[in-house]
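**Student:** My questions concern the predicted model and sequence given below.
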Amino acid sequence: MKKKNEKEGILLESGTNEIEIMKFRVLGEFYGINVAKVKEIMMTEKIKPMPHSHPSVEGFFKPREQLITVINLANYLTGATPEQGARDLFIITHFNKMMVAFRVDSIEGISRISWQSIQKPDRTLANGAESVATGIAQCDNQLVTILDFEKIVAEISPETSIQIEEIEQMGERDITTAPVVIAEDSVLLQKMIGTSLQKAGFKDVKIFNNGQECWDYLSSLRNDPDLYKKANILITDIEMPIMDGHRLTKLVKEDMRLK
């Protein structure tokens, strides 16, 4: 898996706007995760239950002296607790200094696709709330839901995510006129970053839902004499539908006016 992650890093850094998706099944449905987020795949092991934990947390196990929390993805996604299969697998990830294993039914392979082919799900599919899906992609004639694993971990264990209170502890900051442009597809992170910047003294903040929208805005300012009064600081997510952060920053750096 190490070689695969190194390959993924080279791929993304090149700004090709592509991603490698590991496809897996949960209760018969196809889901996906960015290969770069996967540390390894493991056979399931005996798990020690964790008292008073979230319903989707099965417990933990300790392979190679490393404590790993196990999340039952079927339970999180549907609320059901199906019987555990002998062929179940653990997808091992690392988020916010926390090792997490997600139980899945099977691994179905890896597909390389363009971010342009990934569509953000309509919010009506989640009753108006932000979906746990990063996007929907067509992989080998299958519709695959790419999950936001950071959001899953943050919902199950909020204390492990970034807290606004940590920003407030920094105290008051002088107001700055430097305009900030943000590319971020997560509504949750849009609010968190926007609020944090406001508290840090940045009052001119523009937020876009993906790299393409952000690039269109920056491109429109290319010949504006007041460019740096409208866009001075760029903050971007890496994984976004249509255009990712690597592609966005590559385009900006290659533009003689915007770089």
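**Tutor:** That came through fine.
**Student:** hey, let's count contacts and neighbours off CA atoms from now on
**Tutor:** OK.
**Student:** End to end on stretch 174-181, go ahead and measure it.
**Tutor:** End-to-end distance of stretch 174-181 (Cα to Cα, to the nearest Å): 19 Å.
**Student:** Break down the stretch 51-200 of the chain into its helices, ranges please.
**Tutor:** Secondary structure of the stretch 51-200 of the chain by DSSP state H, counting those that start in this stretch: the helices cover 73-78, 149-156, 164-168, 187-199.
**Student:** Tabulate those helices (a markdown table), appending mean neighbour count and distance to Ile238.
**Tutor:** A markdown table is the format used below for the helices of the stretch 51-200 of the chain (neighbours: other Cα atoms under 10 Å; distance: least, Cα to Cα, whole Å):
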| stretch | mean neighbour count | distance to Ile238 |
| --- | --- | --- |
| helix 73-78 | 16 | 24 |
| helix 149-156 | 17 | 13 |
| helix 164-168 | 12 | 21 |
| helix 187-199 | 16 | 13 |
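**Student:** For Pro121, which of those helices is the nearest?
**Tutor:** For the helices of the stretch 51-200 of the chain, the distance to Pro121 is smallest for helix 187-199, at 12.6 Å, taking Cα to Cα.
**Student:** quick one, the closest one and helix 149-156 angle?
**Tutor:** 80 degrees (axes from the mean of the first three to the mean of the last three Cα atoms, to 10 degrees).
**Student:** one step back: may I see the helices of the stretch 51-200 of the chain organised as JSON lines, with distance to Val181 added?
**Tutor:** JSON lines is the format used below for the helices of the stretch 51-200 of the chain (distance: least, Cα to Cα, whole Å):
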{"stretch": "helix 73-78", "distance to Val181": "33"}
{"stretch": "helix 149-156", "distance to Val181": "23"}
{"stretch": "helix 164-168", "distance to Val181": "19"}
{"stretch": "helix 187-199", "distance to Val181": "10"}
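**Student:** wait, which of these is closest to Leu89?
**Tutor:** Of the helices of the stretch 51-200 of the chain, nearest to Leu89 by Cα to Cα is helix 73-78, at 11.2 Å.
**Student:** Look up how far Lys2 lies from the nearest residue to Val57 once chain neighbours are set aside.
**Tutor:** Excluding the flanking residues, the one nearest Val57 by Cα to Cα, 6 or more residues apart in numbering is Ile71, at 4.6 Å. According to Cα to Cα, Ile71 stands 23 Å off from Lys2.
**Student:** Structure two is appended below for comparative analysis:
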Amino acid sequence: MSWSNSLPSENAILLQSGTNEVEVLVFRVGEFTLGINVAKVREVLSSPPVTALPDSHPSICGCFRLRDSVIPCLSLHQHLDEPPSCPPEEAVVILTEFNQHQIGFLVDVVERIHRISWTQVMAAPSIVAQSKAPVTAVSQIDGRLILMLDFEMIADQVALGEPKGDAIANELGVDRAGQRVAIADDSATARKAVENTLRCSGYQDLHIFENGAEAWNWLAASADNRQGRPPIDLLISDVEMPQVDGFHLTKRIKDHPQLREIPVLLYSSILTPDNAKKGKAVSADAQIAKPELHRVVEMADKLIFAAMEKKSTTRDDVPTAREAELSPV
């Protein structure tokens, strides 16, 4: 079967903004049945000839040529310490693109694509995160539990992914220590990288959430207790998360009378043109592609500064009681 034609083209918008749905490509590696968000998948290929690389990570098979590009190839059998269930010539490669990198992952069998609600995707148990297993969530599909791999963690483990955070200059003079910032990301690797960069740059009042549902529940409860004042000054959110994705989280915030003024920065490994349109449709204030950590801090400064300027202008436009008394009718 040719899988390339069955995958979405770059211009096809398969899911509407804010519907809280995801398409999952299910595949197998040995005895494991695994899943990946289709938005990360470019093609599924018959196993290509791979050229070995000297002194590389044990999980890296080598690289292969695809049209005008040379693509690194990583064996999930090797990385997950799981023997293959098929002969090497029958294996397939899932060509992915995220964090502005293309990586091929060698697997045994690709099954099919399923469209499901993010509510069918549950966060991985805390013991999984503590064990450093590269699993970010568990999906319920056709009566089975499908492990959603944390491809960002895997790429980071073999030094193909997220750079570590450094302090970023504060050119706008924002009082970073006084700002309240929430971070929502189901990838422990990405979450820690953003947190470290923000802390190194002076943002200290951080609220960290492992998925959109956790973030929303806290925001909604906090809004009820703050008498009209938003509980945070900025939300930095991933897009693909269990229970409530970043688009749906943004839509809920922008529809909420007490939360709608909170600036939302979507920070995603899959910022395709389609996803950029979806982010705009739910009124996200800005969108940045991973792994540009320096831009996260710079954009956080800009969004917080713009929100402060807007509040200041609004206050200046409201007359005092004395001015209202003296103003002609």
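**Tutor:** Good, I have the coordinates. Note that this is a predicted model, so its numbers are computed, not measured.
**Student:** so where in the first structure does the top helix by length along the second structure end up aligned?
**Tutor:** Longest helix in the second structure by number of residues, with DSSP state H as the criterion: helix 293-317. Matched against the first structure by TM-score structural alignment, helix 293-317 of the second structure finds no partner residues.
**Student:** So what does Ala86 of the first structure match up with in the second structure?
**Tutor:** So, by TM-score structural alignment, Ala86 of the first structure is matched to Glu89.
**Student:** Contacts only, for the nearest residue to its match once chain neighbours are set aside.
**Tutor:** Spatial nearest neighbour of Glu89 of the second structure, excluding adjacent residues (Cα to Cα, 6+ apart): Ser47 at 6.6 Å. Contacts for Ser47 of the second structure (Cα atoms under 8 Å, 6 or more residues apart in numbering) come out as 88-93, 106.
**Student:** how far does stretch 232-245 of the first structure stretch from start to finish?
**Tutor:** End-to-end for stretch 232-245 of the first structure, by Cα to Cα: 17 Å.
**Student:** can you give me how far it is from the chain middle?
**Tutor:** 12 Å (Cα atoms, centre = their mean, to the nearest Å).
**Student:** if you skip the residues just before and after it, what's nearest to Ile94 of the second structure?
**Tutor:** Ile94 of the second structure's closest residue in space is Val44 (Cα to Cα, 6+ apart), at 4.6 Å.
**Student:** Cross-check the contact I'm expecting between the one you found and Ile103.
**Tutor:** No. Applying Cα atoms under 8 Å, one finds Val44 of the second structure not in contact with Ile103, separated by 11.7 Å.
**Student:** quick revisit: quick one: which of the helices of the stretch 51-200 of the first structure is nearest Leu67 of the first structure?
**Tutor:** The nearest among the helices of the stretch 51-200 of the first structure, by Cα to Cα, is helix 149-156 at 15.8 Å.
**Student:** To what extent does the closest one diverge from the second structure after superposition?
**Tutor:** Following superposition, helix 149-156 of the first structure is found to deviate from the second structure by 0.9 Å on average (mean Cα distance after the TM-score superposition for the first structure).
**Student:** Give the other helices and strands that that helix contacts.
**Tutor:** Applying 3 or more Cα pairs under 8 Å, 6 or more residues apart in numbering; DSSP states H and E, one finds that helix 149-156 of the first structure contacts no other helix or strand.
**Student:** so where is it in the second structure?
**Tutor:** With TM-score structural alignment as the criterion, helix 149-156 of the first structure aligns to 151-158.
**Student:** What's the match for the residue nearest to Glu89 of the second structure in the first structure?
**Tutor:** Checking TM-score structural alignment: Ser47 of the second structure goes with Thr44.
**Student:** circling back: just the residues contacting the match of helix 149-156 of the first structure, thanks.
**Tutor:** With Cα under 8 Å, 6+ apart, stretch 151-158 of the second structure has contacts from 57, 59-60, 99, 134, 161-162, 187-190.
**Student:** Stretch 221-232 of the first structure now?
**Tutor:** With Cα under 8 Å, 6+ apart, stretch 221-232 of the first structure has contacts from 178-181, 218, 257-258.
**Student:** could you redo the last one with a cut-off of 10 Å?
**Tutor:** By Cα atoms under 10 Å, 6 or more residues apart in numbering, the residues outside stretch 221-232 of the first structure that reach it are 177-182, 204-206, 215, 217-218, 220, 255-258.
**Student:** Any of those buried? List them.
**Tutor:** By neighbour count, with 16 or more other Cα atoms under 10 Å, the contacts of stretch 221-232 of the first structure hold 178-182, 204-206, 215, 218, 258 as buried.
**Student:** The second structure: which residue goes with the residue nearest to Val57 of the first structure?
**Tutor:** Match for Ile71 of the first structure (TM-score structural alignment): Leu74.
**Student:** Roughly how far does its match sit from Thr313 of the second structure?
**Tutor:** Distance from Leu74 of the second structure to Thr313 of the second structure, by Cα to Cα: 53 Å.
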